[in-house]
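Q: turn this into a model:
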Amino acid sequence: MSSVIDFRSDTVTRPTNAMRIAMSGAAVGDDVYGDDPTVNALEAKMAALTGMESAMLVASGTQSNLVALLTHCGRGDEYIVGQNYHTHLYESGGAASLGSIVPQPVAVEADGSLDLEKIKAVIKPDDVHYAHSKLLSLENTHSGKVLSNAYLQSAIALARTHKMATHLDGARVFNAAVAQQLSVADITAPFDTVSVCCSKGLGAPIGSVLCGPRDFIHAARRWRKMVGGGMRQAGIIAAAIDYALDHHVNRLADDHAHAQQLQHSLGDIAELKVDAAHTNMLYIEFTSAELGLAAGDYLREHGVIISAGKRVRLVTHLDINTQDVLRFVSLLKQFFLERSSA
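A: Presented below is the predicted three-dimensional model:
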């Protein structure tokens, strides 16, 4: 196991020894034929956890969102989405490129939500001149920020008023649930579909799960196959996710606490601007990109990795503990001390 401390993302976690044991002992079959018992059990479990009828294991969060959009929308249909949400900005434009689905981005508010009036303003009338507004796609958490259930219910109600379906990119929805002391289903069940990423805070090495109505998931399996997502003995992956669901959910509160610890410990460094921590994410800002890059190089030389630049996201996760946080803060303080005395 590497001793490097990596704050770049919660995607960098490695399977624990217990998770590896669970993977090695998984019963497997051919999932494309529906014959993998571990996958089938995981899909049933995740459907129940999210309050949905059915679920489907896929390789990644990007693939899960893409398949959801392709199933919800036909060629020339439109989905309304946050300008900075992953389904629009960070997933290579797959919906437009592969599905000829028209994105209608809306500016994201400071709390991670989309203003309901702004959503309403871009919903198209039933007119041949316009794309058909078919789907509202939200994201929870967004940059670590939790969207309240009251807001989500209002947004879903607005979509239904206009006969639009709703999809939640719930890559970190377990973080949102733990932060609010809610069940995941409390957040996800009102949506038509939800994508849950298991290779982030949950600590599995690979995999996401798309959840929704039984007929929808049946149709989504064709799209999964079309985009190359049909997997064979995927029970090895499913076993890791199942282990994470049993052992890594409640401990997300530790990640949130470590982000808070980072915020408080970095707050007395005059050379930094430190934003408020949200769930397992914190943003810091150096006075210049050059300074941030220099800090990144210094930290890497001492066994700590960050996404270096002027504005830097720090993410806590399964492989970050209290001592790691203290070491990072100490090294950053030492970096500024050495520069000031040079």
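Q: could you use CA atoms for every contact and neighbour count after this?
A: Noted.
Q: what's the spacing between the longest strand seen in the chain and its chain's center?
A: For the chain, the strand with the greatest residue count under DSSP state E is strand 132-139. Its chain's average C-alpha position is 18 Å from that of strand 132-139, according to Cα atoms, centre = their mean, to the nearest Å.
Q: show me what it is packed up against.
A: strand 77-82, strand 165-169 (3 or more Cα pairs under 8 Å, 6 or more residues apart in numbering; DSSP states H and E).
Q: please generate a structure for the following sequence too, so the two can be compared:
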Amino acid sequence: MDLRSDTVTEPTDEMRRAMYEAEVGDAARGDDPTVRQLEEEAAAILGKEAALLVPSGTMGNLVAMLTWVRRAEEIIADWRAHIVQSEAGGLGGVVGAMVRTIVTDDGILRPRAIEEAIRAPSVLAPRTALVAIEETHNFAGGTVWRVEEVDAAAEVAHRHGIPVHMDGARLFNAAVALGVPAARIVQAVDSVMFCLSKGLSAPIGSVLVGSRDFIEEARRRRQMVGGAMRQAGVIAAAGIVALRTMISRLAEDHARARALAERLAGTPGIRVSPPPVTNMVMVDVAGTGLSAAEFGKRLAEGHNVWALPVGPSVLRLVTHRHVDDEDVERAAQAIRAVAQSRAA
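A: Predicted coordinates for the structure are as follows:
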């Protein structure tokens, strides 16, 4: 049972058929009709003017940063943001940007903290060029930015003439959890990237969305980093099916994450924090005396349940389409067994 990430999801039969039958063209030149259809549908779903297919979420974020930020300028982000922790230093190595991080408990940047982080104009300091937010916030445990929190962050940034980019890798998880359209969540942001290849179960691809002018410039930046593809309709076809059929079922993943957390409650040495809101369960195993890496190793070798260490004592478990109710129970039993064997 692989609970390391929702990126392990495999395409549905409908996606496979759509990929096989996809009409294709040269996507790098804008001639692939299936790619164009995906981009148009993605933009419409999020209430923006245009969209751009990219191979991965990391590239989507990188392209957005290259479009908004110039060398030696600064980006404001949470200290545990994916763009800071898990994108191979692309902000510094490729964009040439500095990052000013804000320490939070839940990944939500409050207006006052953003205000204080924005640089006053000075020849001595880097210029604040972008505020980057993450929905849902990965390493904070799948926490959700509420609509009013996104609006408040954007209001501060825009008052200073600074755009806002949302790493919306799991944006649709947030929309389902909040019970609001994804377009409303991103209404105030200037660009947003979302992944097709996580809980939506497409095999490849992410989409960058924004104004028409932004996307035209982003298209140049995508070319720069090698993200332009040829007959990419075979990828886009699965993405179209994902957008049309896979969003509403994310509620099942959220319910199973909550069920897993409930089944772990009261287990000696185990603490679930924060309580799951979407499809992530953060399990602190410090009380067992084991590191997260060692606990995860015992879980995998002894019970064939895989979890991802995301800190010295914290394991991340992610529910997804291939995890059913029986799997939730088996995972809980396996975690309890490792914890109890350690206690014994």
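Q: just to revisit the earlier point, helix or strand right after the longest strand of the first structure?
A: Sequence order places helix 149-161 as the next helix or strand after strand 132-139 of the first structure, per DSSP states H and E.
Q: pull up the aligned stretch in the second structure for that following helix.
A: Under TM-score structural alignment, helix 149-161 of the first structure corresponds to residues 147-159 of the second structure.
Q: before we move on, what about stretch 255-268 of the first structure?
A: Matched against the second structure by TM-score structural alignment, stretch 255-268 of the first structure falls on residues 253-266.
Q: to what extent does the longest helix seen in the second structure diverge from the first structure after superposition?
A: Ranked by residue count and defined by DSSP state H, the top helix of the second structure is helix 325-343. In the superposition with the first structure, the average deviation recorded for helix 325-343 of the second structure is 2.7 Å (mean Cα distance after the TM-score superposition for the first structure).
Q: related to what we said a few turns ago, what range in the second structure does the longest strand of the first structure sit on?
A: Matched against the second structure by TM-score structural alignment, strand 132-139 of the first structure falls on residues 127-134.
Q: do the same with stretch 53-68 of the first structure
A: Alignment of stretch 53-68 of the first structure against the second structure: residues 49-64, by TM-score structural alignment.
Q: ends of that stretch, what's the gap?
A: Taking Cα to Cα, to the nearest Å, the first and last residues of stretch 49-64 of the second structure lie 15 Å apart.
Q: and the contacts of that stretch?
A: Contact with stretch 49-64 of the second structure is made by 35, 38-40, 42-43, 83, 87, 90-91, 95, 165, 167, 169, 191, 193-195, 204-212, 215, 218-219, 221-222, 225, 227-228, 236, as judged by Cα atoms under 8 Å, 6 or more residues apart in numbering.
Q: about what we covered before: hmm, who's touching the match of stretch 255-268 of the first structure?
A: Here stretch 253-266 of the second structure has contacts from 177, 270-272, 275-281, 318-321, 323-325, 328-329, 331-332, 335-336, using Cα under 8 Å, 6+ apart.
Q: just stretch 86-106 of the first structure next, same as before
A: Identification of contacts with stretch 86-106 of the first structure by Cα under 8 Å, 6+ apart yields 62, 65-66, 69-70, 73-83, 114, 118-119, 122, 131, 137, 139, 169.
Q: can you list the buried residues in that stretch?
A: 86-88, 93-96, 99-106 (16 or more other Cα atoms under 10 Å).
Q: kindly report the same for stretch 17-30 of the second structure.
A: For stretch 17-30 of the second structure, the neighbour count (16+ other Cα under 10 Å) marks 18, 19, 22, 23, 24, 25, 26, 27, 28 as buried.
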